[in-house]
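Asker: structure for this input, please:
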Amino acid sequence: MRVVWNDALVLCKQSEKKPKSAELQKIVITQAKQTEERAWLSEVSAIALQQSVADLETAFKNFFDSCKGKIKGRKVGYPKFKKRTNNQSARLTRGGFSIKGNGVYLAKIGIFKPIWSRKLPSEPSSVTVIKDCANRYFFSFVVEINPDLVDAKSHSIGIDLGIKTFAVMSDGTLAQSPNYKKLDRKIRRLQRKLARQTKDSKRRNKTRNKDCQTA
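Answerer: So this is what the prediction gives:
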């Protein structure tokens, strides 16, 4: 969760030596629940709160490993604070969620009826609940599959990328290049409107949501 992540990050910035994950959880979750400002954390699944601190721990590990050259490629930056207007996410492991028929049960929240994009191939080990900048919610599941059951040869296909035709597949299928002119004009119009509106106003937030949905 954004609040727990940010509270833990503040402590890390203020400390000479980064506190361990268990110490951070004790301060920003257990002790924070006893305060008036963070009492509402008791209404949230403990698994989601603990996972937020664990994700911050992973972010720091990746940052330190990148500084030491243990991670190849682009340098991993120092963990940043999460903003309310940015994409939000909460990850739940087993015990914090379950699949019930066509619904998804989230601990301390209830059952949701999502529009499934595909059938899950196996029982998920975790789920990430994502809220984008347009206030839309998505479920992303982690599942395990048996690689021996996947026939790589039957799914192989050659792709030739072009300009006039976006892609030509080896089986003869053509993928035409999309035309973004109309969409680009709409985005430009919304961004001009956004720039004229008062920051943090209801009208500006409404326009920002439309801009996110368009993009």
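
Asker: switch to C-alpha atoms for all contacts and neighbour counts from now on
Answerer: Fine.

Asker: where along this protein do the strands fall?
Answerer: If DSSP state E is used as the criterion, the strands of the chain fall at 88-93, 97-100, 103-106, 110-112, 126-131, 137-142, 159-161, 165-169, 174-176.

Asker: and among the ones you listed, the most buried is which?
Answerer: Scoring the strands of the chain by mean neighbour count under mean count of other C-alpha atoms under 10 Å gives strand 88-93 as the most buried, with a mean of 19.

Asker: next, format the strands of the chain as CSV and append distance to K153.
Answerer: Rendered in CSV, the data for the strands of the chain read as follows (distance: least, C-alpha to C-alpha, whole Å):
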stretch, distance to K153
strand 88-93, 34
strand 97-100, 33
strand 103-106, 34
strand 110-112, 38
strand 126-131, 30
strand 137-142, 24
strand 159-161, 15
strand 165-169, 15
strand 174-176, 21
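
Asker: out of these, which gets nearest to S15?
Answerer: Taking C-alpha to C-alpha as the criterion, strand 88-93 is the member of those that comes nearest to S15, at 25.6 Å.

Asker: now that closest one against strand 137-142, angle please.
Answerer: Angle, strand 88-93 to strand 137-142, by axes from the mean of the first three to the mean of the last three C-alpha atoms, to 10 degrees: 40 degrees.

Asker: what's the separation between the nearest residue to Q88 once chain neighbours are set aside and S117?
Answerer: Counting by C-alpha to C-alpha, 6 or more residues apart in numbering, K131 is the residue found nearest to Q88 once chain neighbours are left out, at 5.0 Å. Counting by C-alpha to C-alpha, to the nearest Å, the separation of K131 from S117 is 17 Å.

Asker: try A134
Answerer: A134 sits 19 Å away from S117 when distances are taken as C-alpha to C-alpha.

Asker: K199 too?
Answerer: According to C-alpha to C-alpha, K199 stands 36 Å off from S117.

Asker: separation between the closest residue to K113 other than its chain neighbours and F139?
Answerer: Excluding its sequence neighbours, the residue lying closest to K113 (C-alpha to C-alpha, 6+ apart) is G103, at 4.6 Å. When distance is defined by C-alpha to C-alpha, G103 is 11 Å away from F139.

Asker: alongside the first, I'd like the structure of this one:
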Amino acid sequence: MNQTIGVCRYVYNLFLKRNQELYEKEKKFIGGLDFSKWLNNIYTKENDPWIKKVSSKAVKQAIMNGDKAFRNFFEGKAKYPRFKKKRNQDVKAYFPKNNKTDWIVERHRVKIPTLGWIKLKEFGYIPTNAQVRSGTVSQKAGRYYVSVLCEVPPKEKTINNHDGLGIDVGIKNFAVCSNTDVYENINHLPKIRELEKKLKRQQRKLSRKYESKKKGGESCYKNIQKQVKIIQKLHARLTHIRKEYVRDVVTRVAKAKPSFITIEDLNIKGMLKNKHLADCVRKQNFYYFRTYLEQKCKQNGIELRIVSRFYPSSKLCSCCGHKKVCLSLSERFFICDLCGIEIERDFNASLNLKYARNYTIITYR
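Answerer: This next block holds a predicted model:
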């Protein structure tokens, strides 16, 4: 697995380097198919023959990923593709299903093409009765993950006759729903704070090793790599805890079976520019919450409504509709100047989102 992932990363970087050289010399771009022919027929005969020791399909997919990255750049959909670093571990090895005996899933193991039978540490996530089309293997923080594409029969669409739901996400509480459900900010829990303190200590330890090496000390490269892996494991653990909490919140919301869900189109990039709130916003995973909510709504047949980011959900009175122009972030209770109602700020925003009239409905293919 290490060898396959390493070759995929090397070939991806080679594709980027080859195109950079061609553009500087001849002002031209070579596509993924042409580069694959050049790699197999010319390059591997003279240099790096070990590329052919791993799965050819995995190498071909790495080339096509680089080709897609360049296409997205030319179309203005993404930035210029960057070289993949071994330390970041953001490379996945692709394995298609070539034979009937490939990608057989059992309770405790899975048969991956070229690699053979691999034991699973966690079981029950991959359905044993589904037909697997392809899969990828990736590595992160010393652990290996397998992700498969399964073909399963579609679920029967359920009819949701319940009332709609408005969800206001924030920093003090992760989500406040119009049905009075409140999901707290998990980053305030003692366990998360303890892990963050431990991460800071380990990062200081790594920084001291680098400083010692710069000054000509005895800091060994292997010790630095061990420390890097410790930090990667802590980052991965925090990420998994936060994403699992987001999935749990979305699952609870979907199980209520509302007829529709309304959320606000947040300007996440703009919020991250605020140096006082950037770290808190990053930890909340608002973008992941929206993408996973879209997926759950599609599965359960729930209508997802998106309200414009300029909609004053916090400044409107949910009782009489009066708009309060001056409302600071420190005011946690909304007091209407017209009708005099006093209501919690985030709950008031969730009610306004629920009864919003101007919205966009997410359509699914």
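
Asker: could I get the full set of helices for the stretch 251-365 of the second structure?
Answerer: For the stretch 251-365 of the second structure, the helices identified by DSSP state H, counting those that start in this stretch occupy 268-272, 278-284, 286-300, 345-354, in order along the chain.

Asker: same question, the first structure
Answerer: If DSSP state H is used as the criterion, the helices of the first structure fall at 2-14, 21-25, 46-67, 181-196, 202-214.

Asker: closest one to F166 of the first structure among those?
Answerer: If you check each of the helices of the first structure against F166 of the first structure by C-alpha to C-alpha, helix 181-196 wins as the nearest, at 16.0 Å.

Asker: average offset between that closest one and the second structure?
Answerer: Between helix 181-196 of the first structure and its aligned stretch in the second structure, the superposed structures give an average distance of 0.9 Å (mean C-alpha distance after the TM-score superposition for the first structure).

Asker: what's the matching range in the second structure for that helix?
Answerer: Correspondence between helix 181-196 of the first structure and the second structure is established over residues 193-208, with TM-score structural alignment as the criterion.

Asker: quick check: closest non-adjacent residue to the aligned partner of V228 of the second structure in the first structure.
Answerer: When the structures are aligned by TM-score structural alignment, the residue of the first structure matched to V228 of the second structure is R208. Nearest-residue entry for R208 of the first structure: L194, 6.8 Å, with adjacent residues in sequence omitted and distances by C-alpha to C-alpha, 6+ apart.

Asker: ok, that neighbour - contacts?
Answerer: With contact set as C-alpha atoms under 8 Å, 6 or more residues apart in numbering, L194 of the first structure has these partners: R204, T207, R208.

Asker: now the second structure: which of those residues match?
Answerer: Retained contacts for the contacts of L194 of the first structure in the second structure, judged by both residues aligned by TM-score structural alignment, their matches' C-alpha atoms under 8 Å, are R204, T207, R208.

Asker: circling back to that earlier point, buried ones in the match of helix 181-196 of the first structure?
Answerer: By 16 or more other C-alpha atoms under 10 Å, the buried positions in stretch 193-208 of the second structure come out as E196, L199, Q202, Q203, L206.

Asker: just stretch 203-215 of the first structure next, same as before
Answerer: R204, N205, T207, R208, N209, K210, D211.

Asker: same check, this time on stretch 279-293 of the second structure
Answerer: Going by neighbour count (16+ other C-alpha under 10 Å), the buried part of stretch 279-293 of the second structure is C280, V281, K283, Q284, N285, F286, F289, R290, Y292, L293.

Asker: just give me the closest of those residues to P113 of the second structure.
Answerer: Ranked by distance to P113 of the second structure (C-alpha to C-alpha), those are led by Y292 at 29.9 Å.

Asker: what does that closest one correspond to in the first structure?
Answerer: Alignment note (TM-score structural alignment): Y292 of the second structure has no counterpart in the first structure.

Asker: my guess is Y292 of the second structure meets D248, correct?
Answerer: No. Distance between Y292 of the second structure and D248: 10.5 Å, which falls outside the contact criterion (C-alpha atoms under 8 Å).

Asker: about what we covered before: higher neighbour count, K199 and S117 of the first structure?
Answerer: Ranked by neighbour count (other C-alpha atoms under 10 Å), K199 of the first structure and S117 place K199 first, with 11 against 6.

Asker: how near is the residue lying farthest from the centre of the first structure to F60 of the first structure?
Answerer: When distances are taken from the C-alpha mean of the first structure, G172 lies farthest, 36.2 Å away, according to C-alpha atoms, centre = their mean. Computed with C-alpha to C-alpha, the distance linking G172 of the first structure and F60 of the first structure is 47 Å.

Asker: one step back: mind putting the helices of the first structure in CSV, distance to V168 of the first structure included?
Answerer: As requested, those are arranged in CSV below (distance: least, C-alpha to C-alpha, whole Å):
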stretch, distance to V168 of the first structure
helix 2-14, 43
helix 21-25, 50
helix 46-67, 38
helix 181-196, 23
helix 202-214, 28
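
Asker: ok, which of the ones you listed comes nearest K153 of the first structure?
Answerer: Proximity of the helices of the first structure to K153 of the first structure was assessed by C-alpha to C-alpha; the nearest stretch is helix 46-67, lying at 35.0 Å.

Asker: could you list the buried residues of the closest one?
Answerer: Of the residues in helix 46-67 of the first structure, those with enough neighbours to count as buried (16+ other C-alpha under 10 Å) are 46-57, 59-60, 62-64, 66.

Asker: and for stretch 117-128 of the second structure?
Answerer: Across stretch 117-128 of the second structure, burial judged by 16+ other C-alpha under 10 Å covers W117, I126.
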